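Enquirer: my questions are about this predicted structure, shown below with the sequence.
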Amino acid sequence: MNEWLERPATLRGAAFALLAANIGIVCTGGLVRLTGSGLGCPTWPRCTDESYVTTSEMGYHGVIEFGNRTLTFVLSVFAVVALAAAWRQRARSRAALRGAVWVLAGIAAQGVLGGITVRMALNPWTVAAHFLLSIALIAVAFLFWYRTREQPPRWTAPRAMRTAGIVITAVSAAVLVLGTVVTGSGPHSGDTKASRTGFDPEAMSQLHADAVFVLVGLSIAVWFGLRALGAPLRVTRAAAVLVLVELSQGVVGFVQYFAGLPWYVVILHMLGACLVWTATLNLLLAMSPPRSQAGSDERDHSLASTA
């Protein structure tokens, strides 16, 4: 067992499994909401006041909600394996060990927030927080996985281009936040008893779409900029992948809106949101200098300002 945990491939595999599982649980969480099963288990941590598991009286709503809760334990198993491998390989990468700890802590926090969401009868703002915490956890899991890979020499992008990468990341995050507001204003509340934000769904959808247009425009501009600068192929490819994923997500978004929000298209849109986010992070990391060089850049800038 120790020999297996000490293999770099084990750590990489566990990290990737964590990333994939965190994306997957976002989609299954969407299925809970879209089937009206958000209160299939009406309390927490029990499923009912008398039982920790679903009962026949809860019907398929209880099965769906309890099934989604069970996936948290699957995530936890992946996280424990990843943490054990990272601990055995801590001499090789302290950063990976910190990443494994943060992912495990995030899974625990997500479980508690999920319980609070149920206790608050699917208040749209706690539902939004639940989703956004998943997005933050995906970011941590992606960085964890990224650090377990064999890294090629990083290309140092000009400061302006690195700033553009940060702006794209911020806009991508804003798109996700606005998406939760659209969801909280729309018809898929997770349960007939759940409240809504009170915002106009069409107005929120338009605001969300406007932010997407900005994101796509910025991403295309960065892609052209990277090509003009002669950036390495892996960096320009990261920008191209982001643009393609964004355009695909835009098509799915228009289809779900004009088709009346069919559940299977909405789940595909949620998956697309996670893929846009990971593609955004991939581009940001591809343009980021090594930590030592980033620190050197900041010191040089500080010295220049002093002079």
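Expert: Received, thanks.

Enquirer: only C-alpha atoms from now on, for both contacts and neighbour counts.
Expert: Noted.

Enquirer: can you get me a residue count around the closest residue to residue 193 other than its chain neighbours?
Expert: For residue 193, the nearest residue in space outside its immediate sequence neighbours is residue 121; the separation is 7.4 Å by C-alpha to C-alpha, 6 or more residues apart in numbering. Summarising burial for residue 121: neighbours were counted as other C-alpha atoms under 10 Å, giving 20.

Enquirer: also this one, for the comparison:
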Amino acid sequence: MNRFHKVATLTFWATLGLVVAGGLVRATGAGLGCPDWPTCWGCWLPPTELSDIPSQLDKSGEPYYLDRLDRKQYLSKFDSTKMWIEYMNRVLGVLIGIFIIATFIASFPLRKSNPRLFYGSLVALLMVIFQGWLGSIVVQTELMPGMITLHMLLAMILLSLLISLQAWSSPEAKGSILSGTRILYGLIILQVILGTQVREKVDEFTKEPEGVARENWLDHAGWVDHIHRPLSLLVLGLSVWIFWTARKRSKKDLLPTWILGCVLGQILLGIILAYAGLPPWSQTAHLVLGAGLLCLVYRAGWHPVAST
């Protein structure tokens, strides 16, 4: 059990790191830095020079690479920085797959004594396989709307499952569930969906700016952004209520404080995104802090630890 707990904990933190990398990919617009999959510009290792790309010329003499879907990927779109960011994200994805396999192997001896660890690890393994396939579809469809939202949602669910695996194998004493945290978890999941769809609307301008200034991109996000913003106030109100009721019960439990702090940080980052022209660093921070908030709320709502 102790061995499984260590592997599950390591897998959780590694997966959270992959979410950070994914946030960097989104913020820098590097999602198509490698326009094909599983290769990158037709190479298994990122090309160091344009001459390394297996290319040919079109009728106008412009070089392009014909990918496995027979799409023309013009070398004029080649960006070394974005290519390496996306490629490292893929490498991290492979490492996560290895960590998940290790978690499943570690759960095998426990399949009779603690079957939920075994079956939970099996579900995590299947989810990672599906996520890998879905990631390839995201690239092949050139960041098709809807696919990115599903990809992000499954990543959040996977993080929650890994928290359960870590908690089920933990020797720590279990505490009482904080009232309202499960409702808050549902609201945060909804915010993740809405926030990702807002980003999908913005992606349309990163591909084709059409003369729209960067600071005005969010103005074209429509009803999704109009729901995403006020819903944050509901999240804040519920977080304050959870903090207040938890403090009356015990001042030693810091989890409600962390949750409220993350919510306030998310609102601040949202304001920066809305009024400072979507700076890339704040996009990454918004996603990472959101993932951390979701993990804290899930832990508080399903696997609280007793205060010491």
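Expert: Received it, and whenever you're ready, just let me know what you need. Just so it is clear, the structure is predicted and the values come from calculations on it, not from any experiment.

Enquirer: TM-score for the pair, please.
Expert: Here the TM-score for the pair of chains, by TM-score structural alignment, normalised by the length of structure 1, is 0.78; 269 aligned residues with a C-alpha RMSD of 2.8 Å.

Enquirer: what's next to stretch 186-198 of structure 1, contact-wise?
Expert: Stretch 186-198 of structure 1 is contacted by residues 32-39, 121-125, 181, 183-185, 201 when judged by C-alpha atoms under 8 Å, 6 or more residues apart in numbering.

Enquirer: thinking again about what came up before, counterpart of the residue nearest to residue 193 of structure 1 over in structure 2?
Expert: Aligned counterpart of residue 121 of structure 1 in structure 2: residue 142 (TM-score structural alignment).

Enquirer: any idea how far its match is from residue 182 of structure 2?
Expert: Using C-alpha to C-alpha, to the nearest Å, residue 142 of structure 2 is found at 35 Å from residue 182 of structure 2.

Enquirer: in this structure the residue nearest to residue 193 of structure 1 contacts residue 41, no?
Expert: No. Residue 121 of structure 1 lies out of contact with residue 41 (C-alpha atoms under 8 Å); the separation is 10.8 Å.

Enquirer: which residue sits closest to residue 240 of structure 2, ignoring its sequence neighbours?
Expert: residue 260 (6.5 Å).

Enquirer: what number of residues lie near the aligned partner of that neighbour in structure 1?
Expert: For residue 260 of structure 2, the equivalent position in structure 1 is taken to be residue 243, counting by TM-score structural alignment. With neighbours defined by other C-alpha under 10 Å, the count for residue 243 of structure 1 comes to 24.

Enquirer: residue 215 is in contact with residue 243 of structure 1, correct?
Expert: No. At 9.1 Å, residue 243 of structure 1 and residue 215 do not qualify as touching, with contact defined as C-alpha under 8 Å.

Enquirer: please name the nearest non-neighbouring residue to the aligned partner of residue 7 of structure 2 in structure 1.
Expert: Aligned by TM-score structural alignment, residue 7 of structure 2 pairs with residue 14 of structure 1. Counting by C-alpha to C-alpha, 6+ apart, residue 14 of structure 1 lies nearest to residue 82, which is 5.2 Å off, once chain neighbours are set aside.

Enquirer: before we move on, what SS does residue 153 of structure 1 have?
Expert: Secondary structure of residue 153 of structure 1, reduced to three states by DSSP: H, G, I helix; E, B strand; the rest coil: coil.
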